[in-house]
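In: One predicted model, sequence on top.
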Amino acid sequence: MKKKIAYVAALALTVQLLGSCKNELDVNPQERVTLDNYYKTQADAFAALVSVYDRFGFQAGGLYDKIAIMDAACDDHLAGGGGPSDINDLQVMSTYTLNSNVGPESYLWSKGYSGIYRANVLLSKIDAIPMDAAIKSRYIAETKTLRAIFYFDLVRFFKNIPLITGTIDPSQMFDVVQAPPADVYTLIIKDLTDAIPVLPATVPAATEGGRITKGAAQALLGKVYLQQQKWPEAAAQFAIVNGTTPGQANSTYGYKLLPKYADLWNPLNKFNSESILEIVHSANSQGGWGDAGASEGNLLDIITGPRGYSQLNSTAPDYYSGYSFLVFTPEFASFIHNDPRNFPTVANLDSLQNIAKSAKYTPGYNNTGFFLNKFIAHVANKTSVGTNYDLNFPQDNYEIRLADTYLLEAEALMKAGQSGVGSRAYQLFNAVRARVGLNPVELNMDNLMKERRLELAGEGQRWLDLVRWGIAGQVLQKRGFITGRNEIFPIPQSELNNTKLQQNKEWGGTL
């Protein structure tokens, strides 16, 4: 049997495992690192683990990520940009004109399965590596949690997907078939329940910030149970993460809502007390335009900035001129206008230009004047390393944060019939409001949906919420969303060609 070849390449602070046919042709055989002779030391195992994390934070070469896709798809944003085909994957997502050949589904599929492949290889090799037993157990737990993250996204986005738990010989790769979604969820839950007892409760931010902790895996398990409408199970996991007293610090994990909402969006405020799991970015990777997606900088920071921006006086924000994507709709700007989270969330460029006269900008496509302030890059955070400033901003993205899990536990408890005044659900819900100075209100589904929309605006959660609540068709119909189809993505045609995979029936297939 031919040896399976993997190439190990260092890129800035991450290590990527590459395996394309082109690389096999281009690389000198004497320089190849085979799977059989690579996984020999603890350092090898750590490099492989980092490569799995690399896919967790992977951004498309087309300058977008999962958050950008989810934002473009929801009712609060328009794609924006420089024209109707600028970052076309976001444009077709925003207008629901995607199909199996055109759209962001190839990025989502590739990100998930390349991550799963790397995880499976490491899990298949690590038992034979001589290393500290406790460290080995932790690496396995982190890898299983990451595999669960990849599968959770894939099953939500595509429904009927292949379930691969080991390595596949190249001769068999075209014979893979899809598994029932229930089987995928069974593996996700098993991976997480295996990992949770082993993972550390906390990690030192200075040296291990961004690595998966026990609380991150429990929060993810809560989300998985919620997706399956297992309300008591979801609430139980979120309760461990959220702590005994809503609004007070979790005595085990240290999680606590930040006193100031705006501080969540300070690019230097990484791994803060509200962060449960975040995607780490760096200003030091020197990522370039030859492969923008390989940059370790946050691409959201540049694509969301206003085009042609300049300060006219020092009272204006020091925004770094960007590409004007993911602008807020006027309807959302009106919805959040009187909420304390308005300014940290929405940048009103028309007000700066026409009323305050402190700045100017160039309107882009779909311009509304309302920009995603949470992610707009600032000149003060421009990297001092290299020259590709656009691609190397350091702000991290939250995959899960505490306000999210507060509201999700409140939702699970409410669905289980526990939402009255003074209940834990009521306290969790109103702790999120109290953080921004809002008075308590009744916990009901309508108020919960409003609160999640306000609290998590622009963070990639809205579309997933709408689909999970079963109201996406109602809310997004005017955007072209078709109920019974657009709740999932089409499986990319490139994955269907010459394989046994079948397209979902929602997209004209038979599965």
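Out: Cool, the structure landed. Residues are numbered from 1 along each chain as shown.

In: use CA for all of it now, contacts and neighbours both
Out: Will do.

In: where do the strands sit along the stretch 151-300 of the chain?
Out: Using DSSP state E, counting those that start in this stretch, the strands of the stretch 151-300 of the chain run over 161-162, 178-179, 275-279.

In: Just put the ones you listed in JSON lines and tack on distance to F343 and mean neighbour count.
Out: Shown next, in JSON lines, are those (distance: least, Cα to Cα, whole Å; neighbours: other Cα atoms under 10 Å):
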{"stretch": "strand 161-162", "distance to F343": "41", "mean neighbour count": "21"}
{"stretch": "strand 178-179", "distance to F343": "45", "mean neighbour count": "16"}
{"stretch": "strand 275-279", "distance to F343": "21", "mean neighbour count": "23"}
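
In: And those strands: which comes nearest F371?
Out: Among the strands of the stretch 151-300 of the chain, strand 275-279 comes nearest to F371, with 22.0 Å by Cα to Cα.

In: follow-up on the earlier one: using TSV, lay out the strands of the stretch 151-300 of the chain together with distance to P492.
Out: Shown next, in TSV, are the strands of the stretch 151-300 of the chain (distance: least, Cα to Cα, whole Å):
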stretch	distance to P492
strand 161-162	12
strand 178-179	14
strand 275-279	25
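
In: Put this next to the first one:
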Amino acid sequence: MLKMKKIIYSLILMVLLAGCTTLEEDVFSELSPTNFYTSAADADAAVIAIYNGLNRRPFHDTYFTSLTFMQAPHSATRAAFRRMYANYSFDASENRILGSYWAAAYDIINRANAAIDRIPSIEMDENEKASLVAEAKWLRAYNYFNLVRFFGDVPLLLKESTSLEDANPSRAPMDEVYAAIVADLKEGLDNLPPSRGNGEKMGRVAAGTAKFLLAKVYLTMAGEPLNDASHLQEAHTLLSDLYANRGEYGFGLLENYADIFDLENELNAEIVFAVQQSRIEGQGTAMAHMWGPLRSPFGGTGQYHGGCTQEFYESYDDTDERRDVTWLERYQLRGANQVVVFGERLPNGALGPYGETRNGMSPAKYQDPEQECCDGETDIIIYRFSDVMLMLAEIENELNGPGAAALGYLNEVRERANATVYDPQAATSQEEFRELIYKERFWEFSFEFHEIFDIRRMGKVQEAIETGFETQLFGTVYDPRYELYPIPLTEIQTNSNITQNPGW
């Protein structure tokens, strides 16, 4: 299995790169990055180590949900360290999430850079070599894509950092960062296999994954803050190919929305990319434990960090199957024959573990009943095939207006969810159709780390703040600085070449 193989290779790699010495004066063996990269197995292990960097830190989960979901207007939380991200009361000195994510992302990028720099010198099959380098470049591009959307201008490191001279880079303009992302992803179009099939490399990125992410990058560049629509047609071409040839790329739209998140159905055809997890200590996610309700029936005891508002839950069509797959409106208390309903008091009149609606309704997409605390098996889904349709619908609207083609892609996603399909007059202008897409992306991808990115690129930061549940309670007033996160203070204090984002 890939999961076990990934863990084993990563542990081997860490041991090898750390060197192996005894406490005696004589050194019996010593391996460094210089002499580690000698075989095809070494090259593969180096690439797997990049995946392992994603596995634990960004998606354990403290970082990513705070940085992406909490800014949604429908988010609610009872955790103070998350609430500051929901109401924008944090600043550059916040290090638990902001600084830690920055450090984690650049550690992953440096792992990718090491593989990209060193694999070419290994004597091995040239096609396999090119594929592994392209795989490392996809992972580097993915991390830079997140960084540039979070922070704007960021240091652009495309070589392995090996000395203190590499430790103080300045920030590169956003357009340069995006150009590097595009270049990395284009290499994957030619050098990665179309799909991974059901072999031992199942779940690792392929040409279809590269096409998907490149199209998403182009679409993002067309929105705020770059507003560069010159690549929209290229994005449309890439997505149309994925849509028409989904079988070749190993993708598809599952008939049942709930099946996407079934623990026994991981890496299904709808998954374009997911960060794989394991119950092995130190190799799993705490998502179900942190976000599950108190006395949760899944994922440990449940810390109940929050979820969505009642208003957002009720915004779904009554027939929309996504509603109760995404949010846990009721559940049976762990160890008790008692069903708890969100917002209702217990039979004895007590408020109970789920009675305070201010805390939000727990997300339900990540469930692992066998995990005890912080190492769950549930893969963290990053990109899904339904996004191909919603991106196509959005691009069709931008290029040709809200015609039958745009509406057809949107309705395909809604029909699968058993939601009411829109009639031809649902949107008569581009702006009206943009609103349909904006709402649909919340319903389809809630709690899958898209919220802040969609809000920002669609120019909705001020609207989300003015209508948001947490921001209204706190009295947050929109400020242009909220369009980007601050550069972590820890980075500014240690790197004299780093400047701060305006207003922070």
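Out: Received it, and whenever you're ready, just let me know what you need. Just so it is clear, the model here is predicted, and its values are computed rather than measured.

In: Got a TM-score for the pair?
Out: After superposition, the two chains reach a TM-score (TM-score structural alignment, normalised by the length of structure 2) of 0.83; 458 aligned residues with a Cα RMSD of 2.9 Å.

In: Check the alignment and tell me where F442 of structure 2 lands in structure 1.
Out: If you follow F442 of structure 2 across to structure 1 using TM-score structural alignment, you land on R453.

In: Does that match touch G460 like I think?
Out: No: the pair R453 of structure 1 / G460 is not scored as a contact, 10.5 Å apart, by Cα atoms under 8 Å.

In: Residue range in structure 1 corresponding to the longest helix belonging to structure 2, please.
Out: The longest helix of structure 2 (DSSP state H) is helix 126-151. Taken onto structure 1 by TM-score structural alignment, helix 126-151 of structure 2 occupies residues 133-158 there.

In: Just give me the mean distance for the matching stretch relative to structure 2.
Out: Following superposition, stretch 133-158 of structure 1 is found to deviate from structure 2 by 0.8 Å on average (mean Cα distance after the TM-score superposition for structure 1).

In: what's the burial count for K159 of structure 2?
Out: Residue crowding around K159 of structure 2 was assessed by other Cα atoms under 10 Å; the count is 16.

In: swap in P170 of structure 1?
Out: P170 of structure 1 is flanked by 10 other residues according to other Cα under 10 Å.

In: do the one 3 residues further on as well
Out: With neighbours defined by other Cα under 10 Å, the count for M173 of structure 1 comes to 12.

In: Tell me the residue in structure 1 aligned with E483 of structure 2.
Out: Per TM-score structural alignment, the equivalent position to E483 of structure 2 in structure 1 is E487.

In: Tally up the residues packed near the residue nearest to its match when sequence neighbours are not counted, please.
Out: Closest residue in space to E487 of structure 1, ignoring its immediate chain neighbours: V467 at 6.1 Å, by Cα to Cα, 6 or more residues apart in numbering. The number of residues packed near V467 of structure 1 is 17, by other Cα under 10 Å.

In: Which of the three states applies to V467 of structure 1?
Out: Classification of V467 of structure 1 by DSSP: H, G, I helix; E, B strand; the rest coil places it in helix.

In: What is the equivalent residue in structure 2 for it?
Out: Using TM-score structural alignment, the equivalent of V467 of structure 1 in structure 2 is R456.

In: show me where the stretch 401-504 of structure 2 has helices.
Out: For the stretch 401-504 of structure 2, applying DSSP state H, counting those that start in this stretch gives helices covering 404-416, 430-445, 451-457, 461-467, 469-474, 489-494.

In: most tightly surrounded among these?
Out: Of all these, helix 451-457 carries the top mean neighbour count, a mean of 21, counting by mean count of other Cα atoms under 10 Å.

In: Alignment lookup: Y37 of structure 2 to structure 1.
Out: In structure 1, Y37 of structure 2 lands on Y39 (TM-score structural alignment).

In: How about the contacts made by the residue nearest to the match of F442 of structure 2 when sequence neighbours are not counted?
Out: Nearest residue to R453 of structure 1, sequence neighbours excluded (Cα to Cα, 6+ apart): R462, at 6.5 Å. Going by Cα atoms under 8 Å, 6 or more residues apart in numbering, R462 of structure 1 touches 70-71, 74, 452-453, 456.

In: Export those residues to TSV and append columns for distance to G115 of structure 1.
Out: Shown next, in TSV, are those (distance: Cα to Cα, whole Å):
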residue	distance to G115 of structure 1
M70	20
D71	23
C74	26
R452	29
R453	30
L456	26
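
In: coming back round to it: I149 of structure 1: which of the strands of the stretch 151-300 of structure 1 is closest?
Out: strand 275-279 (11.3 Å).

In: Please report how far the counterpart of L407 of structure 1 in structure 2 lies from A419 of structure 2.
Out: Matched to structure 2 by TM-score structural alignment, L407 of structure 1 sits across from L390. Going from L390 of structure 2 to A419 of structure 2 by Cα to Cα, to the nearest Å gives 15 Å.

In: Same question for T68 of structure 2.
Out: Note on T68 of structure 2: its distance to A419 of structure 2, by Cα to Cα, is 26 Å.

In: Who has more neighbours out of the two?
Out: Legend: neighbour count by other Cα under 10 Å for T68 of structure 2 and A419, higher for T68 (21 against 17).

In: Pull the contacting residues for the aligned partner of the more buried one in structure 1.
Out: Residue pairing (TM-score structural alignment): T68 of structure 2 is matched to M70 of structure 1. For M70 of structure 1, the contact set (Cα under 8 Å, 6+ apart) comprises 460-464.

In: Please give the element, helix or strand, for M70 of structure 1.
Out: According to DSSP states H and E, M70 of structure 1 maps onto helix 66-73.

In: Skipping adjacent residues, who's closest to the aligned partner of I116 of structure 1 in structure 2 in space?
Out: Following TM-score structural alignment, the counterpart assigned to I116 of structure 1 within structure 2 is I109. Leaving aside its chain neighbours, I109 of structure 2 sits nearest to R140 (5.3 Å; criterion: Cα to Cα, 6+ apart).

In: Quick check: that neighbour touching A114?
Out: No: at 10.8 Å, R140 of structure 2 and A114 do not qualify as touching, with contact defined as Cα under 8 Å.
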